[in-house]
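Undergrad: Sequence isn't available, so here's the structure alone:
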């Protein structure tokens, strides 16, 4: 009996957990439905808590280096203390809300190169090794996101890469400790002015703040620099405007001003504090909160606990989602 208890403390013959999503596809502001399936081990087990958390890979700057970490950015408790009998099966249904600012991972069925997202389940077991499960989640754009991305495509921009940067964009309603950058190679008609464009959405229940960062080419007697623009749109406007014309206007407005993060063009003008530019480690965005639950590299860290490295590699493999270009086909 003592030997069995010792093995149980090391996780041998203990309970197991498996989370099943009704549908792994969702959108910002919606929900993920499913159930957590528990299976008792060889001996009774006292379960302290069952939690769910959304986790993703984030780029983190530290001094002169930049590395990737895995961050949990949204958590829900699905069960408090309970006792699990040997070999007992227990299903716990759940509905997890998806934050409005959750980054987009998939567009029209194509995974954005550089993006990962998972739902982690943690089973906290008294006097034993905790168990966990990790399931891939696919976050699709809201209609207004789709229209803006379609407009970039129609204007001839080619998708390059997407990632998440730890930090906060000053002057926005951002609540998560990171923001998404969707990067494009410049379309031919803009190539003399712009090398690349980075697009960020800060989404809320009523609308979206759109931040553009244009890598502006230098001239014969001038060096290149970054130009910034911020524009606000409503979810209600999704079918009311010509988005290709709107995005073209944003780009022309943004590149006409050096380093000035301004709001003009389509959408309600917003005042911008400070000097008008966001700044972070690259000199253009505001630093966010402390590292908190982020751990570097392939290791494991998250807010509120550790994620097993092998589980992260299973769900967050090295699938780059293609070689850039478009989002996996026409937007028609």
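TA: Happy to help now that I have it. All values reported here derive from a predicted model rather than from experimental measurement.
Undergrad: When you work out contacts or count neighbours from here on, use the C-alpha atoms and nothing else.
TA: OK.
Undergrad: okay, now residue 81: neighbour count?
TA: Under the neighbour criterion other Cα atoms under 10 Å, residue 81 is assigned a count of 13.
Undergrad: so who does it touch?
TA: By Cα atoms under 8 Å, 6 or more residues apart in numbering, residue 81 lies in contact with 46, 47, 48, 49.
Undergrad: Where strands are concerned, which of those count?
TA: 46, 47, 48, 49 (DSSP state E).
Undergrad: Leaving out sequence neighbours, find the closest residue to the third one.
TA: If I follow you right, that is residue 48. residue 81 (4.4 Å; Cα to Cα, 6 or more residues apart in numbering).
Undergrad: quick one: the closest residue to residue 82 other than its chain neighbours and residue 38, what's the gap?
TA: The shortest distance from residue 82 to any non-neighbouring residue, by Cα to Cα, 6+ apart, is to residue 47 (5.2 Å). Distance from residue 47 to residue 38, counting by Cα to Cα, to the nearest Å: 10 Å.
Undergrad: Residue 110 reaches residue 321, doesn't it?
TA: Yes: between residue 110 and residue 321 there is a contact under Cα atoms under 8 Å: 7.0 Å.
Undergrad: how near is residue 286 to residue 168?
TA: 5 Å.
Undergrad: what's the answer for residue 83, then?
TA: Distance of residue 83 to residue 168, given as Cα to Cα: 42 Å.
Undergrad: Which one's more surrounded, the two?
TA: residue 168 (22 against 13).
Undergrad: close enough to count as contact, the more buried one and residue 202?
TA: No: under the contact definition of Cα under 8 Å, residue 168 does not touch residue 202, with a separation of 10.5 Å.
Undergrad: if I look at those two, which residues touch both of them?
TA: 174, 179.
Undergrad: now the end-to-end length of stretch 319-332.
TA: So stretch 319-332: terminal residues 26 Å apart, Cα to Cα.
Undergrad: With stretch 11-23 instead?
TA: Using Cα to Cα, the two ends of stretch 11-23 sit 30 Å apart.
Undergrad: Check whether residue 103 sits in a helix, strand or coil.
TA: Following DSSP: H, G, I helix; E, B strand; the rest coil, we place residue 103 in the coil state.
Undergrad: From residue 28, how far off is it?
TA: 8 Å.
Undergrad: hey, what's in contact with both of those two?
TA: residue 139.
Undergrad: let's bring in a second one:
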């Protein structure tokens, strides 16, 4: 998807920009490549800087409810310091390393309704203007896919995926938002939880997996949320029995009362451990955007994305063809709204 836009602040006759990302989804922590195509206007212009910005459409929870906004989560300078002659065509190639925590936008080639974009900004003759905006597609890391596949084998089904503005307390989170993947429980876990939310926080050494279960109440107790956190390495993913590993995580999540610590297999700034918290929130929609405990408001599928689990693993299902159309609308709204 490519958008061409005349640089508004320069008026008619100014240069145009067309950013083209090389096709295909990128992995978190990997390099996305492409080129910025510039075409000179009716006069010569000094191109001071060519910059690219990574954007995400996120949900923000507050006491008045919930709203959506656009967050820039990384920025790169890819060129500049040259004169673009009238009518001249010039290509500026680039390679950007996307952050390890970049959320996944697709699973098995099917969109999840997460909207990311790459926006081009030019600093031209002392004036700055937003230019082209293109959709960025991200596929899961092997460890992320292994966890999701195991959940599918255990009978879980995807309900929706969204991005929540805020921080997860006690983790190594770096971005100002995090991804929540909401799942319906498998039959053997349905008595103990109404919903499971999964968050991945990846870094070069591995990733944290944050699990939150919405537990039903009993005759004499109200429903509450249970949270635990696990750390896995990127190494040796194909050699682990992920179904067994994830089942153990879930059983700990169901049974946990208090705090559990497990030695972390790698370091990222400081060693991490696997924790279990029963009914005590410490992050984002699991609390408030600043990471403090608050009223928990669960949001439904913002884009109508529905995913079903198959017996042989996860299979992305579309309910009545609604998902694809709504995802396209969401992308269009994101692109058009950000240009204004």
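TA: Cool, got the structure. For clarity, every value in this text was computed on a predicted model and none was experimentally measured.
Undergrad: and of the ones in strands among the contacts of residue 81 of the first structure, the nearest to residue 281 of the first structure?
TA: Proximity to residue 281 of the first structure was ranked across those by Cα to Cα; first place goes to residue 49, at 38.2 Å.
Undergrad: so is residue 329 of the second structure in a helix, a strand, or just coil?
TA: Classified using three-state DSSP, residue 329 of the second structure is helix.
Undergrad: Quick one: map it onto the first structure.
TA: Mapped onto the first structure by TM-score structural alignment, residue 329 of the second structure lines up with nothing.
Undergrad: repeat for residue 59 of the second structure
TA: By TM-score structural alignment, residue 59 of the second structure lines up with residue 59.
Undergrad: what helix or strand is its match on?
TA: strand 45-62 (DSSP states H and E).
Undergrad: Wait, a helix at residue 319 of the first structure?
TA: No: read with three-state DSSP, residue 319 of the first structure is coil and lies in no helix.
Undergrad: I'd like to know how many residues surround it.
TA: By other Cα under 10 Å, the burial measure for residue 319 of the first structure, its neighbour count, is 13.
Undergrad: Residue 116 of the first structure versus that one, what's the distance?
TA: 9 Å.
Undergrad: Which residue, other than its chain neighbours, is closest to the most centrally placed residue in the second structure?
TA: Taking Cα atoms, centre = their mean, the centroid of the second structure lies closest to residue 103, which sits 2.1 Å from it. Sequence neighbours aside, residue 179 is the residue nearest to residue 103 of the second structure in space, at 5.9 Å (criterion: Cα to Cα, 6+ apart).
Undergrad: go on, residue 90 of the second structure?
TA: residue 38 (5.2 Å).
Undergrad: The one you found contacts residue 87, correct?
TA: No: under the criterion of Cα under 8 Å, residue 38 of the second structure is not in contact with residue 87, lying 9.6 Å apart.
Undergrad: Quick one: residues contacting the residue nearest to residue 82 of the first structure.
TA: By Cα under 8 Å, 6+ apart, the neighbours of residue 47 of the first structure are 80, 81, 82, 83, 84, 123, 124, 125, 126.
Undergrad: Now do the residue mapped onto residue 205 of the second structure from the first structure against residue 218 of the first structure, distance only.
TA: By TM-score structural alignment, residue 205 of the second structure lines up with residue 206 in the first structure. Distance of residue 206 of the first structure to residue 218 of the first structure, computed by Cα to Cα: 38 Å.
Undergrad: Comparing those two, which residue is more hemmed in?
TA: Using other Cα under 10 Å as the criterion, residue 206 of the first structure and residue 218 rank with residue 218 on top: 14 against 9.
Undergrad: list the contacts for that one?
TA: With Cα under 8 Å, 6+ apart, residue 218 of the first structure has these contacts: 193, 224, 225.
Undergrad: Restrict these to the buried ones and give me that as a PyMOL selection.
TA: A single PyMOL command selects the buried members of these (16 or more other Cα atoms under 10 Å):
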select buried, resi 193
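Undergrad: Out of the contacts of residue 218 of the first structure, which sit inside strands?
TA: Counting by DSSP E, the part of the contacts of residue 218 of the first structure found in strands is residue 225.
Undergrad: one step back: what comes up buried for the strand holding residue 59 of the first structure?
TA: 45-61.
Undergrad: likewise stretch 248-267 of the second structure?
TA: 249, 250, 253, 254, 256, 264, 266.
Undergrad: need the contact list for the fourth one.
TA: The reference is to residue 254 of the second structure. 192, 193, 213, 226.
Undergrad: rerun that using 7 Å as the cut-off
TA: residue 192 (Cα atoms under 7 Å, 6 or more residues apart in numbering).
Undergrad: which of the buried residues of stretch 248-267 of the second structure sit farthest apart?
TA: 254 and 266 (25.9 Å).
Undergrad: which residues of the stretch 1-150 of the second structure fall in helices?
TA: 142-153 (DSSP state H, counting those that start in this stretch).
Undergrad: ah, wrong one, I meant the stretch 201-340 of the second structure
TA: 242-255, 322-339.
Undergrad: Could you give the residue range in the first structure aligned to the first one?
TA: Under TM-score structural alignment, the counterpart of helix 242-255 of the second structure in the first structure spans residues 243-256.
Undergrad: show me the contacts for the residue nearest to residue 103 of the second structure.
TA: Residue 179 of the second structure neighbours (Cα under 7 Å, 6+ apart): 103, 162, 163, 164, 199.
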